[in-house]
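Enquirer: Here is the input, now give the coordinates:
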Amino acid sequence: MMSMKKISIKNLIGGGYNRFWHNKNFYRVVKGSRGSKKSKTTALNIIYRMMKYSWSNTLVVRRFSNTLRQSAYTDLKWAINQLGVSHLWKTNESLPELTYLPTGQKIIFRGLDDPLKITSITVDVGILCWAWFEEAYEIESEDKFRTVVESIRGSYDDPEFFKQVTITFNPWSERHWLKRVFFDEKTREDDTFAITTTFRVNEWLDDQDRKRYMSLYKTNPRRARIVCDGEWGVAEGLIYENFEVNDFDIEKVIHDTQSTSYGLDFGYVHDPTAFVAIAADQKEKVIYIFDELYEKGLSNKKIYEKLVAKGYNRSPIIADSAEPKSIDELKRLGLTRIKGAAKGKDSVMHGIQFIQNYKIVIHPKCVHFIEEINNYTYDKDREGNTLNKPIDEFNHLMDAMRYAMEVFTGKRKARAVPSLY
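Expert: So this is what the prediction gives:
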């Protein structure tokens, strides 16, 4: 390793990750709660190790390439600065790519939405021996994961040489293949190191952050199990069970169904604005979820701008009728075909029961929809008895879908729109 100022790695990463830091199993897997510093620690570890081992190169992967720049790439640049070695690394924002200047080793970033670019990766120095799958929960199939792992191959003449695939993610559902492959004792991969971490090992969280996490144990114990404890979301009591994540051809689905609809649920500070785009095959009873918007703090003007940027300014949108002023403002701004949802007695459960007649197929880019549908369950009373109503959580995109589906209940007329893809 090139000489650099002396840094205490223990002080830099804090506690909870000692075994992870030194581990050399082929699979190194961390599922964790939010705020558990798993991504930051992984970034520090990769930079540190690459400067130690001159033969190493790293491939960083997410499901979609456009999400890498604001996640793993930013974390790795942060790690370079934390280690005080920014003068030894070259950044390439356009690719993105990171190069260790003393040797020419590289950190390469790819998305699974461009598989040809992954299978054809080569490096000039050393060997491509490490991979980091960030937010691996977004990867809908084990096959896609295996395709990339196959590129981590070869050997190097050094007694310290090792190959490794690091996997980090938040565990939203026990249905996911990651549980079976890396955490279930009977089916887990050989040569695997797998741990669960929580916000409690993150010394850098302030008191406000910690209080926010702790309050979930009182206000929403089920969500706390996932968000605070890093445990798997439990599928028991799911409202929609007949769904799958599938990388379908969006343009073909829109062309074949000739029937699209759009739903919008308003939010602002505490709840996100949630927009969903669907195509429905009425004959086969299949709903295809092909686009989403999910963001807090959006004014009506920002909602308009984001939907226009997505190409939905001429689309018939059904929005939450509880906010008629917002609907009127969006209409004045240019969403001329937006309308309020038809609400009435038991409209929520009627809408849910109608959708339960369909299979729901979700495009993997709709990550927030996937999270919600995996956690949208029936509520329970104080004795733990299941109630015939949904929880008031994980329901923003679920409500938006319900609004969009009104066009197929006979209350509204569905319209075909030109393909945007």
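Enquirer: use CA for all of it now, contacts and neighbours both
Expert: Will do.
Enquirer: tell me which residues in the helix or strand containing I352 are buried?
Expert: Using DSSP states H and E, I352 maps to helix 347-355. For helix 347-355, the neighbour count (16 or more other C-alpha atoms under 10 Å) marks G351, I352, I355 as buried.
Enquirer: The last one is in contact with R402, isn't it?
Expert: Yes: here I355 reaches R402: they are 7.5 Å apart, a contact under C-alpha atoms under 8 Å.
Enquirer: residue ranges of the helices in the stretch 101-250 of the chain, please?
Expert: With DSSP state H, counting those that start in this stretch as the criterion, the stretch 101-250 of the chain has helices at 115-119, 142-149, 177-182, 207-219, 221-227, 250-257.
Enquirer: hmm, back to that, give me the helices and strands touching the helix holding I352, please.
Expert: helix 396-404 (3 or more C-alpha pairs under 8 Å, 6 or more residues apart in numbering; DSSP states H and E).
Enquirer: Which elements pack onto the helix it packs on?
Expert: Counting contacts by 3+ C-alpha pairs under 8 Å, 6+ apart, helix 396-404 is packed against strand 260-265, strand 273-281, strand 317-319, helix 347-355, helix 367-373.
Enquirer: another one to check against the first:
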Amino acid sequence: MKLKIKKHFYKVLMDNDFDILLMIGGYASGKSFTGFLKTALLATQEKRKMLVVRKVYSTLKDSCFEDLKEAFDTLGVSNRWKLIKSPYEAENKRNSSKIIFRGMDEYRKLKSIKNIDYILIEEADELSIEDIKELRKRLRVLGIKKHLVLMCNPVSRLSSIYRMFFTEEGFNFDEEELYKKRTLTKIDSITLEDGTKENFIVKVHHSTYRDNPFLPASFIYELESEKDPRIKRIARDGKFGADGDLVLYNAVFEEDVYERYVKDKLTKRDEYRGIDWGHSISYTCGLKMAVNKVLNELYVYWEYYDKGKTTQELMQGLQPMKDNNISIYADSASSQTIADFYDEGFNIDGATKGKGSVEYHEQLLRSFSRIVIDINRCPNTKKEAEECVYKKDKNGEIQAGKYNLDAHSFDAMSYGLEEYDFIPLKNRLRKKKYIGI
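Expert: Presented below is the predicted three-dimensional model:
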């Protein structure tokens, strides 16, 4: 058996020294093919009882079941396996390995399956953390190395997979480190009741279409020529982004934004400052910005972003916003805080918030040809711009002003642009009609 597979995937294919493996990547990267190839290879070599899972059972036929058949063909072992379609299963004629397919929507049937030693989850981001925890409880067989393999695209940072692997709530891998190193490993030592120690190994593997040498040129062209930044990030680069219609579709991320676009190029009149208060309940966000009116571009080059701080602590953190005595506009709901800051020498005032202000500010931010956010100095603003999408009504229509998260940086931008001369689209159309254009 001679496999034609790139080194990046060959390593993960042959490596079974793990308890949990996440294979995450962009479209057509080869992660699913490798995941099923790995499953088929191990079940052919050893006697195993495996479970293949998706959120909905009906989706298994045209995805997972076909992928497993392709893996058997690739390995040249199809003749060793008996395929059953009701319910979907595969049985090895030589070593009695069994691969069972189930959906989380048939949880009662799933709970009745005993002695599982290997679980493969396709489209793992469709499952909740609670779903994944329940599946991990099915791995109870003694005397054999048990494996949980998860595969998915890196859709949203609000997803169960991101929370499980890339936050303090879970294994806390570093997302940016993964993109650089491509594979990461964490080992935890567990002390059992009898005093013995066992290692618990978690691995994460990243891939993109560039790791798949078998893609047609037409598919590569479509990915390379994609203009939508959300699709480029998730599909082409295999990086976490927003799953939905981005509010700030015009946001881009660069280094040294102040030096490249503001310093010695724009005047004090082009600079803006904004604060959204959070205090002990939520995050306070303060931003330094500038606008190039000729290019119609907004530059966000400095941020303060923290929570649980007293007014005095906020004053210390926001000291840099005093420079050049540029006007600062903040959320007017905290009038006492504004007064306290003013008494401490901040050139600060409350922003106007009237009926329809959320939609107005949304139009304002979306009216810029580009919002250039400093990738290093404004990490939280960058994250919110990448993640914030519109909520939709029951008919699937976008709801203006309603988002999937509380984007404090959006509010800080909007308050800070209080004096920016912006005419909403409907008012522009009225003005054109009035003057006969």
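Enquirer: picking up where we left off before, same list, the helices of the stretch 101-250 of structure 1, but as CSV with mean neighbour count please.
Expert: Compiled in CSV, the helices of the stretch 101-250 of structure 1 are given as follows (neighbours: other C-alpha atoms under 10 Å):
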stretch, mean neighbour count
helix 115-119, 13
helix 142-149, 14
helix 177-182, 18
helix 207-219, 12
helix 221-227, 18
helix 250-257, 16
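Enquirer: how about these in JSON lines, adding distance to W21 of structure 1?
Expert: Formatted as JSON lines, the helices of the stretch 101-250 of structure 1 follow (distance: least, C-alpha to C-alpha, whole Å):
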{"stretch": "helix 115-119", "distance to W21 of structure 1": "26"}
{"stretch": "helix 142-149", "distance to W21 of structure 1": "21"}
{"stretch": "helix 177-182", "distance to W21 of structure 1": "18"}
{"stretch": "helix 207-219", "distance to W21 of structure 1": "25"}
{"stretch": "helix 221-227", "distance to W21 of structure 1": "23"}
{"stretch": "helix 250-257", "distance to W21 of structure 1": "41"}
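Enquirer: quick one: which of the buried residues of helix 347-355 of structure 1 is nearest R210 of structure 1?
Expert: Taking C-alpha to C-alpha as the measure, R210 of structure 1 lies nearest I352 of these, at 35.5 Å.
Enquirer: and the closest one, what is it in contact with?
Expert: I352 of structure 1 makes contacts with I239, R402, as judged by C-alpha atoms under 8 Å, 6 or more residues apart in numbering.
Enquirer: how near is it to A235 of structure 1?
Expert: From I352 of structure 1 across to A235 of structure 1, the span is 17 Å (C-alpha to C-alpha, to the nearest Å).
Enquirer: can you check I317 of structure 1 too?
Expert: Here I317 of structure 1 is placed at a distance of 31 Å from A235 of structure 1 (C-alpha to C-alpha).
Enquirer: do L68 of structure 1 as well
Expert: In this view, L68 of structure 1 and A235 of structure 1 are 29 Å apart by C-alpha to C-alpha.
Enquirer: who has more neighbours, these two?
Expert: L68 (20 against 17; other C-alpha atoms under 10 Å).
Enquirer: In structure 2, what residue corresponds to that one?
Expert: Aligning on TM-score structural alignment places L68 of structure 1 opposite L60 in structure 2.
Enquirer: what's the spacing between the nearest residue to its match once chain neighbours are set aside and D188 of structure 2?
Expert: The shortest distance from L60 of structure 2 to any non-neighbouring residue, by C-alpha to C-alpha, 6 or more residues apart in numbering, is to R54 (6.8 Å). Between R54 of structure 2 and D188 of structure 2 the distance is 28 Å, computed by C-alpha to C-alpha.
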